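Peer 1: just coords:
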């Protein structure tokens, strides 16, 4: 659900290849945040990453492939779920993580660019869908545990509850222009928890 930890391109073990990838993805993320998908120029990415153009073109080839790799890296680095011991606490933690991500000047613009690109680019769309499936799968066990504790009815769709938390925040972010602030996050979490307890998400 959004929600990267370290920024895209954080250096990880793996030698020069990993360092080049990290630098390129960091530069790509910066450029996407600044200019959107239409401004994702591979030559400019290479310049900012201080690597050869040939390296960038040979490994990624086009902006779609680079955006897809960036999303894959973001999924790998996403923060783990928070487990508070209650459905309300867990969903509140999820909502506030989504809120912080969308309200962050760089991360918010980056997600906006990637979501916009996914509307017209099939490869980016596939990578974006995989990213969100990964995030939903990370948080769904919180609802599963709530079901085991008897907080929600048997047969509750765990993933749907998680989607219900972030959906109002993305609506504000992408459609209405209303603030994506902490009160909005808290309302989204409380509404999803109440609906789940009432059986709205049973299969």
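Peer 2: Yep, it's here. These numbers come from a predicted model, not from an experiment. Numbering: from 1, shown residues only.

Peer 1: Going by C-alpha atoms from here, please, whenever you check contacts or count neighbours.
Peer 2: OK.

Peer 1: Sort out which residues of stretch 42-59 are buried, please.
Peer 2: 42, 45-46, 48-49, 51, 56 (16 or more other Cα atoms under 10 Å).

Peer 1: would you list every one of the strands in this structure?
Peer 2: In the chain, no segments count as strands under DSSP state E.

Peer 1: what about the helices in it?
Peer 2: Using DSSP state H, the helices of the chain run over residues 15-35, 42-49, 53-59, 63-77, 87-103, 105-118, 122-148, 158-171, 182-197.

Peer 1: how big is the angle separating the fourth one from helix 42-49?
Peer 2: When you say that, I think you mean helix 63-77. If you take axes from the mean of the first three to the mean of the last three Cα atoms, to 10 degrees, helix 63-77 sits at 40 degrees to helix 42-49.

Peer 1: Just the buried positions in helix 63-77, please.
Peer 2: So for helix 63-77, counting by 16+ other Cα under 10 Å, buried means 63-64, 66-75, 77.

Peer 1: ok so, going back, got the buried residues of stretch 42-59 as JSON lines, with distance to residue 147 columns?
Peer 2: Converted to JSON lines, the buried residues of stretch 42-59 look like this (distance: Cα to Cα, whole Å):
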{"residue": "42", "distance to residue 147": "47"}
{"residue": "45", "distance to residue 147": "47"}
{"residue": "46", "distance to residue 147": "49"}
{"residue": "48", "distance to residue 147": "48"}
{"residue": "49", "distance to residue 147": "47"}
{"residue": "51", "distance to residue 147": "50"}
{"residue": "56", "distance to residue 147": "47"}
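
Peer 1: got another, please set it beside the one above:
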């Protein structure tokens, strides 16, 4: 992550990581195969698990969504999260493995939500978390508690029968 933060995503190579970590490049290739897979594992480790909700029905859905959106927000505003996500996105433009990492991360977050909300297809999941990513990555604004609560409330409405 230090390489990403200091030099950007294009500088993340196994040669640079091996030098920084003082290990052989072959060790990195054997364990991860590509820098994108290394980023993917890091991305997965940075994503916290959700705590069981205390509310009922629609309140529970809103609480779970708020918790998930808060975790994502914390990730998107942390230097480590920004560095890793930027690295994966840059690599995904030309590396199928990095694209799979992003897809895998999204699927893991969706499975985490499904533990409490039941089945979510990928399109619905995108509708639930997409506004926050848009807010950060395209509008380049930080989400405060009011924005997170609004997104959670809107998401809970999408889930309502």
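Peer 2: That came through, no problem. If you're wondering where the values come from, they're calculated on a predicted model, not measured in any experiment.

Peer 1: that older thread, ok, so of the buried residues of helix 63-77 of structure 1, who is nearest residue 122 of structure 1?
Peer 2: For the buried residues of helix 63-77 of structure 1, the residue nearest residue 122 of structure 1 by Cα to Cα is residue 64; the value is 8.5 Å.

Peer 1: That closest one and residue 70 of structure 1, how far apart?
Peer 2: 10 Å (Cα to Cα, to the nearest Å).

Peer 1: ok, now residue 98 of structure 1?
Peer 2: 18 Å.

Peer 1: Repeat that for residue 141 of structure 1.
Peer 2: Applying Cα to Cα, the value for residue 141 of structure 1 to residue 70 of structure 1 is 26 Å.

Peer 1: Just give me the match in structure 2 for residue 111 of structure 1.
Peer 2: Under the alignment (TM-score structural alignment), residue 111 of structure 1 pairs with residue 85 of structure 2.

Peer 1: and that match, how many residues sit next to it?
Peer 2: 21 (other Cα atoms under 10 Å).

Peer 1: Now it: closest residue in space that isn't a chain neighbour?
Peer 2: Once flanking residues are discounted, residue 85 of structure 2 sits nearest to residue 43: 7.3 Å by Cα to Cα, 6 or more residues apart in numbering.

Peer 1: How about the contacts made by that neighbour?
Peer 2: Residue 43 of structure 2 makes contact with 81, 84-85, 105, according to Cα atoms under 8 Å, 6 or more residues apart in numbering.

Peer 1: Now render those residues as CSV, adding distance to residue 63 of structure 2.
Peer 2: Formatted as CSV, the contacts of residue 43 of structure 2 follow (distance: Cα to Cα, whole Å):
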residue, distance to residue 63 of structure 2
81, 23
84, 27
85, 25
105, 22
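
Peer 1: Residue 150 of structure 2: which of these is nearest?
Peer 2: For residue 150 of structure 2, the closest of those turns out to be residue 81, at 23.0 Å, with distances computed as Cα to Cα.

Peer 1: pretty sure the closest one contacts residue 75?
Peer 2: Yes: counting by Cα atoms under 8 Å, residue 81 of structure 2 does reach residue 75; the two are 4.9 Å apart.

Peer 1: so what sits against both of these two?
Peer 2: With Cα under 8 Å, 6+ apart as the test, residue 81 of structure 2 and residue 75 both reach residue 46.

Peer 1: re earlier: gap between the residue nearest to residue 85 of structure 2 and residue 133 of structure 2?
Peer 2: Noted for residue 43 of structure 2: a distance of 15 Å to residue 133 of structure 2, by Cα to Cα.

Peer 1: Just give me the match in structure 2 for residue 69 of structure 1.
Peer 2: With TM-score structural alignment as the criterion, residue 69 of structure 1 pairs with residue 38.

Peer 1: residues contacting its match?
Peer 2: Taking Cα under 8 Å, 6+ apart, one finds residue 32 in contact with residue 38 of structure 2.

Peer 1: where's it relative to residue 114 of structure 2, distance?
Peer 2: Where residue 114 of structure 2 is concerned, residue 38 of structure 2 sits at a distance of 26 Å (Cα to Cα).

Peer 1: what do you get for residue 146 of structure 2?
Peer 2: Separation of residue 146 of structure 2 from residue 114 of structure 2 (Cα to Cα) stands at 24 Å.

Peer 1: Of the two, which one has the most company?
Peer 2: residue 114 (15 against 9).

Peer 1: For that one, which non-adjacent residue is closest in space?
Peer 2: Nearest to residue 114 of structure 2 is residue 120, by Cα to Cα, 6+ apart, at 6.4 Å.

Peer 1: Matching the one you found against structure 1, which residue comes up?
Peer 2: For residue 120 of structure 2, the residue aligned by TM-score structural alignment is residue 158.

Peer 1: I'd say that match and residue 145 touch.
Peer 2: No: taking contacts as Cα under 8 Å, residue 158 of structure 1 lies outside contact range of residue 145: 9.5 Å.
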